[in-house]
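**Student:** predicted model, plus sequence, below.
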Amino acid sequence: MSTARRFQPARRQDGALGILYAMILPLMLGMIGLAIDLSMVYARGRELQAVADGAALAAARALDGTPAGLERARNSAEEQASKAEYRFLNPRRINWSGGALSFAASAAGPWIPAGAVSAMEAPTMLFARVDTASLDARYGEVAVAFLRVVGVSASQHMARVAVAGRKETILSPLAVCALNAQEISARGGVSILGAYEAVEYGFRRGVTYNLLRLNPNGSTPRHFLVNPLDFAPAPPLPAHHTDAAVRPFVCSGNMPAPAIGHGSTLYVRQGFPLSMVAELNSRFDLYTDGSTCTPYIAPPDANVRDFRGGYTGFWMTGIAVPVRASAAELDDGNRLVTVADAEGPAAGTTAASYGTLWSFGRPRRYVNGALGTEFQRVHWKHLYPVASGNPPASSYSDDDSPYDRYRLPHFEKPAARVGSPQRRVLNVPLLECPVNGSSARVLGIGRFLMTTPATQAPAGIHAEFGGLTNYAAMTASAVLIQ
């Protein structure tokens, strides 16, 4: 009897637990159901966000300020979205709708439907927005069961938005004066096989210029430091134009700039600081002389060969070559240019006066206001006349471009570095000069290859002109903004 009394409380406890379990079970099932519903809603939201993100990024990468870029952006967004799936338990493909894509001049809008943007508006359309609410409604619908208990509709509709745009533009914070105001014109002098050489804003392709010793309007050199953070119409901030603020952008060669091109306004400061040539020289794997660059933020070029001289016997040994880095200076009292810019050979001009030639590119013929076919090395004697001695002559073939083609180990970066191609190419704004005040009008963007490391004394940034470039070629990676 005492034994029975001893186990009786345990039986009473079992009964109490059973009642408690019966009371808690519906609550537990409800919580599990709510978790399932919420996870379904969350998963659908993530699926739609991935669609919006991918399509917006694809469109933003294609935007280059041209009508063709708008068309590529529309096609890229559709292609990217059409690869996406929704309903992870039973995947279905997304059918794209062009109404989900819109463009704007800024990340804040106003947004214009992709199909309504005109060709005239194309240069300002730099940002893409995708709103999945404009896709078929079924993509955003999620059926819920347990959430209905707390008053939520049985069918939830999800939509997500993404905004993307270019993060930066491959543009150097160094600007120089255009040598003339015409985009493409015929160079005077002797025609070659019935054709004249084309020049672009006064610059000759294949000729190396000292960018710190030019001025089309006088004998005093004119060059400029560009504000890398502030762009019209917003006013510039003084803190953004200090040497310390600009140096990182000289290292990287990139600026968070909008589509800079013909007619754009830049905020400038006259006189590119000579101390900053140390930052430019990171492209040659040089991180000394006070440079603030590091190989991590400013890797060297894949080819760090000094192209000083650059022709007669350049790829041979035992043959003397000119040591001039760029074409000799020509000061006629009205302008500061080079002997290569004279219509005929200036007094004292020899082969060495032309410095480095054709290490990056070669000149083109002028044909009806446009660029024609390239000249060949047999034309050097006509293109670069001399007042005395033999004219310059090339020792490499018509197919050779030393910068792009030659990758011999002793011409390249040290093995310890990871080099990047085209790092030595500077995209330099060509300004309408004279510049008065702190703002300048851009006529075009020139591509210049640094043929040799820059120097502070004498002041020299020696770079070969390789033609004009545009926003499409200067754009860097696109990023999600929203």
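**Tutor:** Noted; the coordinates are in hand. Residues are numbered from 1 along each chain as shown.
**Student:** from here on, contacts and neighbour counts on C-alpha atoms
**Tutor:** OK.
**Student:** test my guess that Y139 contacts F88.
**Tutor:** No. If you go by Cα atoms under 8 Å, Y139 and F88 don't touch, sitting 11.8 Å apart.
**Student:** comparing these two, which residue is more hemmed in?
**Tutor:** When neighbours are counted by other Cα atoms under 10 Å, Y139 comes out ahead of the other of Y139 and F88, with 22 against 11.
**Student:** for that one, helix, strand, or coil?
**Tutor:** At Y139, secondary structure determined by DSSP: H, G, I helix; E, B strand; the rest coil is helix.
**Student:** ok, now how distant is it from G202?
**Tutor:** Taking Cα to Cα, to the nearest Å as the measure, Y139 falls 56 Å from G202.
**Student:** okay, helices next: where are they in the stretch 301-450 of the chain?
**Tutor:** 380-383, 402-405 (DSSP state H, counting those that start in this stretch).
**Student:** of all those helices, which lies closest to S134?
**Tutor:** helix 402-405 (46.8 Å; Cα to Cα).
**Student:** which residues are contacting the closest one?
**Tutor:** Under the contact criterion Cα atoms under 8 Å, 6 or more residues apart in numbering, helix 402-405 has outside partners N303, S359, F360.
**Student:** touching, the last one and M450? I think so.
**Tutor:** The one in question is F360. No. When contacts are counted by Cα under 8 Å, F360 is not listed as touching M450 (9.4 Å).
**Student:** A further structure is provided below for comparison with the first:
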Amino acid sequence: MHKVDQNINLPPAKKTTHPRKSPHPSRAQDGIFAIMIVPLILIIVAFFGFTIALSMIYNRKVELQTVADSVALAAASQLNGTDAGIQKAMTAAADAAATGLYSYSGAGIEWDDAAISFGASAGDTGWTDAVGAVAPGTAAKLFFAKVDTNRLAARHGDVGTSLLQVLPSVPASFHVGGTAIAGRKSIGVTPLAICAMSDKRADSRGTELVEYGFRRGVSYDLMALNPDSNSAGANYLVNPIAAPGSLGTSIINRLDIIKPFVCTGTLALPTLGEGKITVEGGFPLASVYQQLNSRFGTYTTPCTSATAPPDTNVKPYTFSTALPWLSVVPKGQSAQGVTANRRLATIADLPPEDVPLTTTPDLYGPLWLYAKAAKYADYREGVSEPSVGYSTFSTSDWANLYKPGPPSVKSGSTYPSTPYTSNTLSPSDGVKGIAERRVLNVPLLHCPVSTSGPVMANVLAIGKFFMTVPATETSIFAEFAGLRPEPLLAGQVTLFR
């Protein structure tokens, strides 16, 4: 048996060791994060810078659009078809711009006439710049104003982008602007047209002025007049939505379209243009007379007191009960109708030498309830009627004006200077009326006009007729009060874009 040598040198036993933990285990991660944080901060700054810059750009756009809207509305409200209207529109534009602010209300607008132009419609492609003189005659067609703030000094629309300069290829500023178009949405003309009883703008009847065959202060049944025939009255429905100068479709049976315009006494047209409008023979009075009577405070759908307010005076002036100042009660609500020389007119319109000697004073109907006869001597060709009107006659002249004189003023009575304002009856139920709502602005047509289907008709003028009493299914009794220049009949002015 061998003995194991205890002295044999064996290699020392290998000790198991564990890696030594670093006293700073996140130092490497910190380095990576430090490398990433810089672009992250740049992205965050860029994001907030972009958001702020976008807000600034948007706010500036809103500010300039508000300026454009207000200036366009102010200018369009002054356009009346005259050169003076253009000048007033430019003044109104500058005044409106002077109240405008931008850059968070920190700066005012420096107006430049180059920023406004005028057109014949909202979709006009040939806008007339305000800078320089508007060609003679052009103003008669310009009822829309266009404002573009991009034509103002560049600083108005420049928005700095300093917060975005950390990003590549970002311009130093963005430019924004506002554009607005405003103009007439309607015109205060009733969708009822009648024939002019004469094509002469003005004529004399002795010393009295006669306009297109009508005498001021005389009441007529608008449904019973015709200069070309004595068989029936010539009256027409005006298409309220057909653009002037173009033939519209038939709407004579579309009462849903017609009635709202009868209620308000307007047409959805900015202007009558050259006076060529679409009409259809036979105004449907039996179907719309109740809408006409909204002027007296009585309402039938679709009229309401909000959209078609009553007149400030809703008192009917009936020939039998409302004329206590007359010595003889008239026999009718208008001058007696006659047929002469193939004309359907009234006895008041016959030449003085043709008035039958048997005519009695009570055949002239009510007189001067709203307007008085005017003196021809005041009329001037091509010159507008003075704002105060033409000189008028007194009731003592009746015997000469209406041979053989109409009823005189009752002994001891005083004829009201203007019965419409002197003897009034206000609307009931607290409804606020509007003065002269009983006035119908009626197109006077050059006749004859075809009564078959929609046709184009030429408007000679717009007659001013005061409704003396509510309309019936067959009659509209109204007193002639002169002519209304179209520029004075501008309806609502609104923004179109």
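**Tutor:** Right, received. Where do you want to start? Please read all numbers here as calculations on a predicted model, not as lab measurements.
**Student:** TM value for the aligned chains?
**Tutor:** Scored against TM-score structural alignment, normalised by the length of structure 1, the superposed chains reach a TM-score of 0.86; 455 aligned residues with a Cα RMSD of 3.2 Å.
**Student:** what sits in contact with each of F360 and M450 of structure 1?
**Tutor:** Taking Cα under 8 Å, 6+ apart as the contact definition, F360 of structure 1 and M450 share the neighbouring residues E464.
**Student:** between these two, who's got more neighbours?
**Tutor:** More neighbours sit around M450 than around the other of F360 of structure 1 and M450, counting by other Cα under 10 Å; the figures are 29 against 26.
**Student:** which helix is the longest one in structure 1?
**Tutor:** The helix of greatest length in structure 1, counted in residues with DSSP state H as the criterion, is given as helix 2-62.
**Student:** now for that one, which elements pack on it?
**Tutor:** Other helices and strands packing on helix 2-62 of structure 1, by 3 or more Cα pairs under 8 Å, 6 or more residues apart in numbering; DSSP states H and E, are helix 67-82, strand 85-86, strand 127-131, strand 141-143, strand 161-166, strand 478-480.
**Student:** try 10 Å this time
**Tutor:** Applying 3 or more Cα pairs under 10 Å, 6 or more residues apart in numbering; DSSP states H and E, we find helix 2-62 of structure 1 packed against helix 67-82, strand 85-86, strand 101-104, strand 127-131, strand 141-143, strand 155-157, strand 161-166, strand 478-480.
**Student:** that helix to helix 67-82, inter-axis angle?
**Tutor:** With axes from the mean of the first three to the mean of the last three Cα atoms, to 10 degrees defining the directions, helix 2-62 of structure 1 sits at 160 degrees from helix 67-82.
**Student:** what about the equivalent of L426 of structure 1 over in structure 2, how many residues nearby?
**Tutor:** Across the two structures, L426 of structure 1 finds its equivalent in L440 of structure 2, going by TM-score structural alignment. Here the neighbour count serves as a burial measure; for L440 of structure 2 (other Cα under 10 Å) it reads 24.
**Student:** which residues touch the counterpart of R201 of structure 2 in structure 1?
**Tutor:** Aligned against structure 1 by TM-score structural alignment, R201 of structure 2 finds its counterpart in E183. Taking Cα atoms under 10 Å, 6 or more residues apart in numbering as the criterion, E183 of structure 1 is in contact with A198, V199, E200, Y201, G202, F203, H262, G369, A370, L443, G444, L468.
**Student:** can you redo the residues you listed as JSON lines with neighbour count?
**Tutor:** Converted to JSON lines, the contacts of E183 of structure 1 look like this (neighbours: other Cα atoms under 10 Å):
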{"residue": "A198", "neighbour count": "26"}
{"residue": "V199", "neighbour count": "26"}
{"residue": "E200", "neighbour count": "25"}
{"residue": "Y201", "neighbour count": "24"}
{"residue": "G202", "neighbour count": "20"}
{"residue": "F203", "neighbour count": "27"}
{"residue": "H262", "neighbour count": "16"}
{"residue": "G369", "neighbour count": "11"}
{"residue": "A370", "neighbour count": "15"}
{"residue": "L443", "neighbour count": "24"}
{"residue": "G444", "neighbour count": "25"}
{"residue": "L468", "neighbour count": "20"}
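**Student:** now the equivalent of L383 of structure 1 over in structure 2: how far from V279 of structure 2?
**Tutor:** With TM-score structural alignment as the matching criterion, the partner of L383 of structure 1 in structure 2 is L401. Spatial separation of L401 of structure 2 from V279 of structure 2 under the definition Cα to Cα is 35 Å.
**Student:** ok, those two, which is more surrounded?
**Tutor:** Between L401 of structure 2 and V279, counted using other Cα under 10 Å, V279 has the larger neighbour count: 33 against 19.
**Student:** ok, and the closest non-adjacent residue to G217 of structure 2?
**Tutor:** In space, G217 of structure 2 comes closest to W368 once its chain neighbours are excluded; the distance is 4.3 Å by Cα to Cα, 6 or more residues apart in numbering.
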